[in-house]
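1. sequence unknown, structure follows:
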C-alpha cells in the first residue's frame, strides 16, 4: 500500500481557512474521509451535505468510533456537542461550506504533492480517454487516476486526496452539469495539460443551449496553468471555436489535416478498432481492444498526452493496447445462444447515442440488430425533439427492432415510425415487458445494443440477458401486448 501524505492540524486550518473550535493541540491525520461507514482510525472526517444524506448527522457517531478530527459547517456547530468534543480532545474545525473545504484540502494536497496534472473534459469519451491516457502515462511515470466516475466537486477532491509523494502525474476526469463547475474543478486540480474531447448536446437542461455547453467546457482552458498546454479536437467545430480564444499553448488531435496527432486506415470489427497512429516524427499501427470509430478520437487525445511527455511511439502504442473498455461502455459479449450484446448502458446523451447506434449498424453487418433505449436525461425543453431523432436514426440505420423505456419512450417510438420503421417492430414498456418480448424475438446471430442515462439503470437489462441462455429460459412472456399496441397508437406523430 502506498503511503498517503499525512495532515497536521495546522495544514488543515491553512488549507481550509477554517477556525478550530476544539482540540487546539497538535493533531496528525493519515487521510481524509467523508463516509462514516468506511472511515479509518486516524483519518479526518469532513461532514458533507449531499443530495440524500447530511454528514453532520454522523459526526458524533464517528467521534464515538474514535475519530479525532472533524470538519463541520459553522451553521451546524450549535447542533453538535462541542463541549463533548472538547472533553474528548477532538480537533473540530468549522468552515463556511464543507464541500468547498473538501476541495480546498484537495487543492492543497495537489500542490504539496508536487505532481503534474492532466485534466479531461468533454461531452463524450471522458472516461475512456482518461483510462487510455492513464495507461500511456503509467508506462513511464507513477500515476494517479480518477477511479470510476469520481469527476464532480466531491469526487475530484476525493481522488486528489489519494495522492502519494511517489507519484509524478495525475490523470483526472472533470464532469459538469451547470456553469462554473469546470472552473471550480480546474481551480482545485490546477491542470498542466487540459483535454476537451468534444462538445455535444448534454446537460441542456442546466446549460440551455449548445453554446452554453461550449462555454462551460471552455472553462477548462482558463484553468490550465499559463505555461500549460491544451489538447483539443480538431474535428469538432465548437472545440475549434474555443481554441481560437485561448491564450494557452494548443496541440490538435483528430482526422483532419490540421491535426498534429492523427489517424489513418481505420478498421473496425467485432472486438477491435485498428488504425495507424501518425505522430509528427513516427507512425505505428495500433489495435484498440474496443469497437467503434469514435474510440479512435479518444485514443488520439490520449496519445497526444504521451507525445507531450516525450514517450515513444511504441510506448504510446503499448499503453493504448493495454486499455480495456470501462464497464458499461461498449462492452461486447456473445451469449451461449449466439446473441451478441453491446453493453453501453452506463450513460447516454444524444451524441453518444447516435455514435452507439451507428456502431451497432456497422458491427451487425447483415445480421439483425435491436436497440434497447432508455431516456436521455437533463435535456430540458429539447427532450422530445432529441428523443424523436434517436428513433428516426434507428430507422435510417436499418435497425430491425426498437425497444424504448422511460418517460420519453413514446417520443423515440414516434421518431422511428416517422422514419419508416414498421409499427410492429417498435415496442415501448417497462424493462420487464421489454425483456419478455425481446427473449421471444431474439435468435442466434442477432445483435442488441443497450443504452440510456445513468439514472435509468439499463445495466439491469444486461444482467438479465446474460442470465438468459435461450428461448426456453423461462422468462415470463409479456402479458400486456394489447396495452403496448394501444400505447403506440397514441404516439403523437
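-> Nice, I can see it. Predicted model only: the values in this text are computed from it and were never measured. Residues are numbered from 1 along each chain as shown.
2. from here on, just use CA atoms for contacts and neighbour counts.
-> Will do.
3. identify the residues contacting residue 170.
-> Residue 170 sits next to 115, 116, 117, 118, 143, 144, 145 when contact means CA atoms under 8 Å, 6 or more residues apart in numbering.
4. what's the residue nearest to the fifth one when sequence neighbours are not counted in contact with, if anything?
-> The spatial neighbour of residue 143 that comes closest, neighbours along the chain excluded (CA to CA, 6 or more residues apart in numbering), is residue 169 at 4.8 Å. With contacts defined as CA under 8 Å, 6+ apart, residue 169 is in contact with 115, 116, 117, 118, 137, 141, 142, 143, 144.
5. adding another structure so you can compare the two:
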C-alpha cells in the first residue's frame, strides 16, 4: 500500500494505536517491535478489539484485507506522519534541549492556545515513535503544532527534523544530559544544535535565548531569529524579579507571577512569551496563560505533605538540572531544608565524577540533612547519608521519621521513582 493510500485510510479513521490494551473502535494499529515484544503477534487481538486496520511487517501474520503488510512498520509510521504533516497547513514549532523541554512545551502551548488552535506533544512522547504519533494528531483546523524532540545520541534530532519539517525551532539549553550517548558535553552541543542546523539550512525561523552564549554565538550571523534577553537591549527584554519560590517576571511593565519555582524556569517562561509575541498574542492573554499554568507529573511540584513543604522534582535529573535545583533550594527562605537525591542515569564514564560533584555541592550548602540514594551516590566520598537503594532509604525513613516540620527537595532520574518517598515522610 502506498503512503498516500494509507493516509486516505487514516483520514477515514484518524486515530493510531500501538498498544492493543488501549485500542479504540476503528483505530489503525501499528504492530511495532521492541527488544522484548513483537507487535505482529497481536494482529488478531487488535482486530478483535476493534481496530479498522493492522499494519504488520511479517507475512505469516496476514489475516485478511484488514491487515496491511509493509516492509517495516516503524518506517511506515514515520512516513505516514511526514506525509500527514505535509498535507497540513499547520505551522510546526519544534523544541529540544537538555533540560526544561516538556515544561517549555507546555508553556508554549498554554500561551498560543489562547489565540490559536494548537496541538502539542503529549507527555514526553518525543522520540522516533513519539514525534510521528504527535504529528498524526494534527487536525484539519490545527494552526500550530508544538513538537518536542528528545535525543540521547548524535543524528537523532536531525532525523526527527526530517520527519517533522519544522517551520520554527527553539533549544532550551545545552546541559550534561545523556553524556553516555553523546560522548560528552561537546557531543550534547552538537547533537542538540542539529535543530538549528536544519532550520538554518532550510531558511526557517529560530527563537533563541540571547542570554545563552552558546546560542548567541551559534546564531550570530543568522538573520531569521527572534530572541529574548534580560541583558541585551537588541533583543526583546524580559526581567526576572524574583523566584522565592515562584518565578515573578516583568515584561513591558507588566508583572507576571507564575506557579513555577526556581530561576531555572525563567527562560522557559521567556521562550513562551517570545513565541506568543511573534504570533501576536495579546500580552494580557500571555499573562493569564502563564499565571494559570501549574506544573504536575513530578516536575517541580510544590506539595504539602503532613505539614512538610516539599518540592517534588522526581521526573528526571542530570548534573545540570541537579546543580540549579540545589542552588535554587539553597536560596529559598525556608527552615530545616532536607535533600533527598537519587542517582542520575545515562552518564557513562562521567558518572563517578558527576555524582561526586553533586555530592560535594550538596554537602557544601547549608542543608539540615542530605540523603543520597542509589549505587552511584553510594560510591561517592561524602559526609552525607548514603543509601544504596530505595529499599534502604525506606528503612532509614521509617526508623528515623522527620518529626519537625521541614522543607524537602526530592530529585532523581526517572528510574529512581523517588515520588515513592511521599508515602514515607
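-> Structure received. None of the values given here were measured: they were computed from a predicted structure.
6. quick one: which of the contacts of residue 170 of the first structure sit in helices?
-> Among those, no residue falls in helices (DSSP state H).
7. from these, which land in strands?
-> Counting by DSSP state E, the contacts of residue 170 of the first structure place 116, 117, 118, 143, 144, 145 in strands.
8. quick one: map the second one onto the second structure.
-> Spelled out, that is residue 117 of the first structure. Using TM-score structural alignment as the criterion, residue 117 of the first structure maps onto residue 92 of the second structure.
9. residues near its match, how many?
-> Neighbours of residue 92 of the second structure under the rule other CA atoms under 10 Å: 23.
10. what's the answer for the one 4 residues further on, then?
-> Other residues within reach of residue 96 of the second structure by the criterion other CA under 10 Å amount to 28.
11. and for the one 4 residues further on?
-> For residue 100 of the second structure, the tally of surrounding residues (other CA under 10 Å) stands at 18.
12. go ahead and confirm it touches residue 172.
-> Yes - counting by CA atoms under 8 Å, residue 100 of the second structure touches residue 172, with 6.5 Å between them.
13. identify the contacts common to those two.
-> residue 268.
14. re the thing from before, distance of the match of residue 117 of the first structure from residue 166 of the second structure?
-> Using CA to CA, to the nearest Å, we find residue 92 of the second structure at a distance of 5 Å from residue 166 of the second structure.
15. which of the contacts of residue 169 of the first structure sits closest to residue 371 of the first structure?
-> residue 118 (35.2 Å; CA to CA).
16. excluding chain neighbours, give the residue nearest to the residue opposite residue 270 of the second structure in the first structure once aligned in space.
-> When the first structure is aligned by TM-score structural alignment, residue 270 of the second structure is paired with residue 300. The shortest distance from residue 300 of the first structure to any non-neighbouring residue, by CA to CA, 6+ apart, is to residue 253 (5.9 Å).
17. kindly report the same for residue 203 of the first structure.
-> Going by CA to CA, 6+ apart, residue 203 of the first structure has residue 378 as its nearest residue, at 5.0 Å.
18. now do residue 13 of the first structure
-> Residue 13 of the first structure's closest residue in space is residue 19 (CA to CA, 6+ apart), at 6.7 Å.
19. distance check, that neighbour against residue 90 of the first structure.
-> As judged by CA to CA, residue 19 of the first structure and residue 90 of the first structure stand 14 Å apart.
20. more neighbours: those two, which one.
-> Between residue 19 of the first structure and residue 90, residue 90 has the larger neighbour count (other CA under 10 Å), namely 22 against 17.
21. residue contacts, the alignment partner in the second structure of residue 90 of the first structure?
-> Residue 90 of the first structure maps onto residue 66 of the second structure when the alignment is built from TM-score structural alignment. Residue 66 of the second structure makes contact with 52, 53, 54 under the criterion CA under 8 Å, 6+ apart.
22. with that, I have no additional questions.
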